[in-house]
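Visitor: sharing a model that was predicted from the sequence below.
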Amino acid sequence: MTEPFTQEHDGERLSGVHGGGGVDGSTVPSAVLLHGAGNGSKERLLPLLDEFVAHGCHALAFDFSGHGESSGELAELSLRRRFEQAVAVIDAHAPVDGPLVLVGFSMSGQTVADLARHYGARVAALGLCAPAVYAAEAWDLPFGRGDGEFSAIIRRPDSWRRAPALDVLRAYEGRAVLAVPGTDAVIPPEVTEAVQEALALRARFTRLELPEADHQLGRWLRDHEASRRELVAALLSGLGDLGWTATGGWVARQLPVERYG
């Protein structure tokens, strides 16, 4: 059973859906599903949300401002604002201090890395689905309408190689799954390989190949139940072995909170 919610943040009304384990159960993992850019929204992710709920998780998804049913203008959104909106939703609608499973599509690969740095050892697993990462100087800039400074930076050849997100992923030691479509006309293969190399350094890493899918993995997972189940099973595999079922088991491993700036 899922329910809609609304979160007010920084003058915007963010539309979301959540369901599953009670908010008082801090040992129940919360799966946070983050859509991509463009015409992305939470709607495509609802079947994936239901799959996490079926596995006993609390799960939530929401529309970033300027997307779906949320207020705001897409041109005014930024990577920083995406991160801050996600933090506001998680802090208000996930079990307090409970473990997090962060799943991001495309642009939200960057947001997942931002959240992993912010929440530290509270993050039990990362799911990166055809992820993007960005140069640090792009983080504060509004997206605009395709002709501004943000677009100029991300179109600069190899600007992504300076992405702080890659440093976060290199340091991450939890469960990590990289979902890779057979055809991706958006994310350069060099970016995907850099993300894989970063995750393989310390994380318990799995590369999940989806050979018939394209970049729109949210849409693919919506329409392919077996792939949804495979992704969720991979993300949740072995979490109990790390003590995530023990009350407050993550506290001793908590890392200092840092932020890009």
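Guide: Received, thanks.

Visitor: going by C-alpha atoms from here, please, whenever you check contacts or count neighbours.
Guide: Fine.

Visitor: give me every residue that touches residue 199.
Guide: When contacts are counted by Cα atoms under 8 Å, 6 or more residues apart in numbering, residue 199 touches 169-170, 172, 176, 205.

Visitor: could you rerun that using 10 Å?
Guide: 126, 166-178, 193, 205-207 (Cα atoms under 10 Å, 6 or more residues apart in numbering).

Visitor: separation between residue 124 and residue 73?
Guide: To residue 73, residue 124 is 32 Å away according to Cα to Cα, to the nearest Å.

Visitor: adding another structure so you can compare the two:
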Amino acid sequence: MTEPTTQTAAANQEPAFIEVGEGDHKRRIAVRARAARGPGSPGLVWLGGFKSDMQGTKALALDAWAAEHGRSSVRFDYSGHGESSGDFADGTIGRWLEESVAVFTQFCRGPQVLIGSSMGGWMALLLAREIARRGEGQASLAGLVLIAPAPDFTEELMWKGFSPEIRAEIETKGLWLRPSDYGDGSPYPITRALIEEGRNHLLLGSKIDVGCPVRILQGAQDPDVPWKHAFALVHRLPAEDVVLTMIQDGDHRLSRPQDIARIIAAVAEI
């Protein structure tokens, strides 16, 4: 029964900080990196969701599992999230991708499993594409584990679902305050920049070749990312070594003990 102690240690670990961007766009990104105990199995890289941070249930459970099994583990907060600097309202998909690339480049060595939750699933796919573009580096991809992945969510799950009134408010005022059922329940800004810049990173309109195994876990009762969205993603991925697990009673968080056990099993399989 070592996991609770290990998980507490993971929660109490102090972050390191790196700077990303130049001039007025410079921000301090909080990172928690755990080294592997010797060479061997792939490391874990956690990519969190929209308005989430690296101290969430799934991130801590995966970090504790990595520590228990001697694997390296890297998790971080996007700018405007958690312990990183910056205003959430300044965030865009491209900005957060730049931070993801910087963290991967500076902290990862050898084969890695990218684990992306919700928006982090989109980030993992974009990061995988960026790694492939850059060619040989000190780190490579062993696989992707995507939890309720939300590629293209700014367009498919936000903009296309917004009423004409909400769209007009975003276009004229530059943002709309969206009610939230998560965190402290405070509404949060959906900005015109988030929507418009997100269009530079859309993936679902063409084939997505990540060059590694992919495991997707999706809750059938997810109110935020419908299960049909996961099917749309699967159709864009290569046919070989892509497995979609549908959790019939699962919600968007997939943070119950049985959900976390399935996530860890998917990571261990890779």
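Guide: Here it is on my side, so go on. Everything quoted here is computed from the prediction, not taken from an experiment.

Visitor: what's the TM-score for these two chains?
Guide: Between these two chains, after superposing, the TM-score reads 0.72 (TM-score structural alignment, normalised by the length of the first structure); 217 aligned residues with a Cα RMSD of 3.1 Å.

Visitor: re earlier: buried only: go through the contacts of residue 199 of the first structure for me.
Guide: 126, 166, 168-170, 172-178, 205-206 (16 or more other Cα atoms under 10 Å).

Visitor: strands - which of those land there?
Guide: 126, 175-178, 205-206 (DSSP state E).

Visitor: export those to JSON lines and tack on distance to residue 231 of the first structure?
Guide: JSON lines is the format used below for those (distance: Cα to Cα, whole Å):
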{"residue": "126", "distance to residue 231 of the first structure": "11"}
{"residue": "175", "distance to residue 231 of the first structure": "12"}
{"residue": "176", "distance to residue 231 of the first structure": "11"}
{"residue": "177", "distance to residue 231 of the first structure": "8"}
{"residue": "178", "distance to residue 231 of the first structure": "9"}
{"residue": "205", "distance to residue 231 of the first structure": "13"}
{"residue": "206", "distance to residue 231 of the first structure": "10"}
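
Visitor: pick the one among those residues closest to residue 87 of the first structure.
Guide: residue 126 (15.7 Å; Cα to Cα).

Visitor: and the closest one, what's its match in the second structure?
Guide: Using TM-score structural alignment, the equivalent of residue 126 of the first structure in the second structure is residue 144.

Visitor: contacting residues for its match?
Guide: Applying Cα under 10 Å, 6+ apart, the residues contacting residue 144 of the second structure are 44-45, 112-116, 121, 124-125, 128, 210-216, 242, 266-267, 270.

Visitor: and residue 218 of the first structure, by the same measure?
Guide: Contact partners of residue 218 of the first structure, counting by Cα under 10 Å, 6+ apart, are 33-36, 40-48, 104-106, 129-130, 228.

Visitor: returning to what we had before: distance check, the match of residue 126 of the first structure against residue 267 of the second structure.
Guide: Taking Cα to Cα, one finds residue 144 of the second structure at 8 Å from residue 267 of the second structure.

Visitor: how about residue 221 of the second structure?
Guide: 23 Å.

Visitor: which one of these two has more residues nearby?
Guide: Neighbours per residue (other Cα atoms under 10 Å) separate residue 221 of the second structure from residue 267, with residue 267 holding more: 22 against 16.

Visitor: how about the strand or helix carrying the more buried one: buried residues?
Guide: In the assignment (DSSP states H and E), residue 267 of the second structure maps to helix 257-269. Residues of helix 257-269 of the second structure classed as buried by neighbour count (16+ other Cα under 10 Å): 259-260, 262-264, 266-267.

Visitor: for stretch 171-180 of the second structure, same thing?
Guide: Those would be 175-176, for stretch 171-180 of the second structure by 16+ other Cα under 10 Å.

Visitor: from the chain's centre, how far out does it sit?
Guide: Distance of stretch 171-180 of the second structure from the chain centroid (Cα atoms, centre = their mean, to the nearest Å) equals 23 Å.

Visitor: and the contacts of that stretch?
Guide: By Cα under 10 Å, 6+ apart, stretch 171-180 of the second structure touches 89, 165-170, 185-195.

Visitor: would you map the strands across the second structure?
Guide: Along the second structure, counting by DSSP E, strands occupy 16-20, 27-34, 43-47, 73-76, 110-117, 139-147, 175-178, 188-191, 214-219, 242-247.

Visitor: could these be laid out in JSON lines, adding distance to residue 255 of the second structure?
Guide: Shown next, in JSON lines, are the strands of the second structure (distance: least, Cα to Cα, whole Å):
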{"stretch": "strand 16-20", "distance to residue 255 of the second structure": "26"}
{"stretch": "strand 27-34", "distance to residue 255 of the second structure": "21"}
{"stretch": "strand 43-47", "distance to residue 255 of the second structure": "15"}
{"stretch": "strand 73-76", "distance to residue 255 of the second structure": "17"}
{"stretch": "strand 110-117", "distance to residue 255 of the second structure": "11"}
{"stretch": "strand 139-147", "distance to residue 255 of the second structure": "10"}
{"stretch": "strand 175-178", "distance to residue 255 of the second structure": "23"}
{"stretch": "strand 188-191", "distance to residue 255 of the second structure": "22"}
{"stretch": "strand 214-219", "distance to residue 255 of the second structure": "11"}
{"stretch": "strand 242-247", "distance to residue 255 of the second structure": "12"}
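
Visitor: who wins for proximity to residue 101 of the second structure among these?
Guide: So among the strands of the second structure, strand 16-20 is nearest, using Cα to Cα, at 9.9 Å.

Visitor: could you tell me where the closest one falls in the first structure?
Guide: Counting by TM-score structural alignment, strand 16-20 of the second structure sits on residues 5-9 of the first structure.

Visitor: any idea how far the most centrally placed residue in the first structure lies from residue 125 of the first structure?
Guide: The geometric centre of the first structure, computed from its C-alpha atoms, lies nearest to residue 104 (Cα atoms, centre = their mean), at 2.8 Å. Distance, residue 104 of the first structure to residue 125 of the first structure, by Cα to Cα: 11 Å.

Visitor: burial of the alignment partner in the second structure of residue 113 of the first structure, as a residue count?
Guide: Following TM-score structural alignment, the counterpart assigned to residue 113 of the first structure within the second structure is residue 125. Counted by other Cα under 10 Å, the residues lying close to residue 125 of the second structure total 22.

Visitor: isn't residue 125 of the second structure right up against residue 116?
Guide: Yes: judged on Cα atoms under 10 Å, residue 125 of the second structure makes contact with residue 116 at a distance of 8.6 Å.

Visitor: what do those two both touch?
Guide: Going by Cα under 10 Å, 6+ apart, residues that sit against residue 125 of the second structure and also against residue 116 are 144, 146, 149.
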